[in-house]
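Peer 1: okay, sequence plus prediction incoming.
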Amino acid sequence: MNREELTGNWNQLSGKIKQKWGKLTDDDLKVAQGNHQELVGKIQERYGIAKEEAEREVDMFLTRH
């Protein structure tokens, strides 16, 4: 799955995203709503990691799903 497909499959993926990144709240997921950069930003904020690391983690997640 690529970044564009994230938006189209958001409803199916949001549960898996919440399992992987348990610190994300429902509000975080509502804000992201399939937007790759918003999701990366929320993960970066909640986990205190660099943007590049958050992007890498999200991209790896998307290639597996």
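Peer 2: Perfect, I can see it now.

Peer 1: CA only for contacts and neighbour counts going forward, please
Peer 2: Noted.

Peer 1: tell me which residues in the lengthiest helix in the chain are buried?
Peer 2: Longest helix in the chain, counting residues (DSSP state H): helix 51-64. Buried residues in helix 51-64, defined by neighbour count with 16 or more other C-alpha atoms under 10 Å: 51, 54-55, 58-59, 62.

Peer 1: let's bring in a second model and compare:
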Amino acid sequence: MNNDIIVGNWKQVSGTFKASWGKLTENDLQEINGNLEKFQGKMQEKYGMTKDEAKQEFEKLYY
């Protein structure tokens, strides 16, 4: 799925991300705004995940 579609749907799916990953704040979700690299960085920071682990979680919840 291309990034423009993810960004366009981000408001709809960000609630799912927040419910699944409670350490992500509203500010974090606004900053991420559907960007996989930013999501990976936040997940590394908040949960100690690797980039690959974060990518897998992103894809599990989004796709």
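Peer 2: On my side now, so go ahead. Every value quoted in this text rests on a predicted model; they were computed, and no experiment measured them.

Peer 1: coming back round to it: and the buried residues of helix 51-64 of the first structure, which is closest to residue 43 of the first structure?
Peer 2: residue 54 (6.3 Å; C-alpha to C-alpha).

Peer 1: so residue 37 of the first structure is in which element?
Peer 2: Assigning secondary structure by DSSP states H and E places residue 37 of the first structure in helix 36-47.

Peer 1: so that helix versus helix 51-64, what angle?
Peer 2: 120 degrees (axes from the mean of the first three to the mean of the last three C-alpha atoms, to 10 degrees).

Peer 1: find the residue at the geometric middle of the first structure.
Peer 2: residue 39 (4.1 Å; C-alpha atoms, centre = their mean).

Peer 1: quick one, what contacts it?
Peer 2: 28-29, 32 (C-alpha atoms under 8 Å, 6 or more residues apart in numbering).

Peer 1: and for residue 32 of the first structure, the neighbour number?
Peer 2: Using other C-alpha atoms under 10 Å, the number of residues around residue 32 of the first structure comes to 19.
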